[in-house]
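Asker: Please find the sequence and the predicted model below.
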Amino acid sequence: MHRSPTNVLFVSRENAFRSLLAEACLRHLGQGKFKVYSCGMPALVGNAPSPWTYLALQTAGIPGEGLRPEWTL
């Protein structure tokens, strides 16, 4: 039986570190089993992701291309 990927949304205030990190990790480790999204509060979105996000992902060997803070619903 084929199952559709489970949708997962990570939410944090600025969507600049924790939720982006969680999104990238689950997307990488979930191997296609999940459709992963992240978002933050609209007034705080628009800044670049924290440099710590990319450093943490690079250290773990997880791709971080295309990550950006956004308001998604």
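Answerer: It's in. Numbers count the residues shown, from 1 in each chain.
Asker: going forward, measure contacts and count neighbours with C-alpha atoms only.
Answerer: Will do.
Asker: Show me the helices in the chain, by range?
Answerer: Using DSSP state H, the helices of the chain run over 18-29, 51-60.
Asker: I'd like the ones you listed written out as TSV, with distance to Met1 and mean neighbour count added.
Answerer: Formatted as TSV, the helices of the chain follow (distance: least, Cα to Cα, whole Å; neighbours: other Cα atoms under 10 Å):
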stretch	distance to Met1	mean neighbour count
helix 18-29	22	20
helix 51-60	33	13
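Asker: ok, second structure coming up, stack it against the first:
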Amino acid sequence: MDQKTYNVLFICTGNSARSILAEALMNQLGDGRFRAFSAGSHPKGEVHPLTLKTLAAQRLPVDGYRSKSWEEFARLGSPELHFVFTVCDQAAGEVCPVWPGQPITAHWGMPDPAAAPEAQREQAFVDTFVTMKRRIQLMLALPLASLDRVALKTRVTDIGKN
């Protein structure tokens, strides 16, 4: 059985909603096999209040999250990353730092729930949470130890299309 712990970084432009939801979900569902982080190319400096409200409603921890730059994970001494996922279209088009260790990258884009009209915003956060949870569950079901790098890259890329 594969006992390796995989480090996963979720990137979004502002690191206040989608990437934070993904970090929380992967840490919860990954059950110690995965350690998730999140960051932004242009961090907003604070986590969106509806992100924390959504996590609390799903009975996930809400403490310790902060909006931070992806540069924290490209520095010497940062955790070795095995996977890096962009979760917004803007970050996917930006030039990312060179990640030490050549992690597998994929785009799991989805609309920004914070940009939804105010009357639909809370539901947009819930919908984002549900979509991200499904994608993470699909990833967790992959036989990571038995897939070669090319097959694994293909599978995690395909997950982002669902």
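Answerer: All right, it came through fine. Worth saying up front: this structure is predicted, and the values here are computed from it rather than measured.
Asker: TM-score for these two?
Answerer: The TM-score (TM-score structural alignment, normalised by the length of the first structure) is 0.87; 71 aligned residues with a Cα RMSD of 1.4 Å.
Asker: TSV please, covering the helices of the first structure and showing distance to Val11 of the first structure.
Answerer: TSV is the format used below for the helices of the first structure (distance: least, Cα to Cα, whole Å):
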stretch	distance to Val11 of the first structure
helix 18-29	6
helix 51-60	15
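Asker: which stretch among those helices comes nearest Val45 of the first structure?
Answerer: For Val45 of the first structure, the closest of the helices of the first structure is helix 18-29, at 12.1 Å, according to Cα to Cα.
Asker: other SSEs contacting the closest one?
Answerer: Using 3 or more Cα pairs under 8 Å, 6 or more residues apart in numbering; DSSP states H and E, the elements in contact with helix 18-29 of the first structure are strand 6-11, strand 34-39, helix 51-60.
Asker: Now do the contacts for the residue nearest to Arg33 of the second structure when sequence neighbours are not counted.
Answerer: The shortest distance from Arg33 of the second structure to any non-neighbouring residue, by Cα to Cα, 6 or more residues apart in numbering, is to Thr5 (4.6 Å). Neighbouring residues of Thr5 of the second structure by Cα atoms under 8 Å, 6 or more residues apart in numbering: 32-35.
Asker: Ok, Leu73 of the first structure next?
Answerer: By Cα under 8 Å, 6+ apart, the neighbours of Leu73 of the first structure are Cys39.
Asker: Let's see that with 6 Å instead.
Answerer: By Cα atoms under 6 Å, 6 or more residues apart in numbering, the contact list for Leu73 of the first structure is empty.
Asker: what does Ile104 of the second structure give?
Answerer: Contacts of Ile104 of the second structure (Cα under 6 Å, 6+ apart): Phe83.
Asker: Thought Glu14 was touching Pro49 of the first structure, still the case?
Answerer: No - the criterion here is Cα atoms under 6 Å, and Pro49 of the first structure misses it with Glu14 at 9.1 Å.
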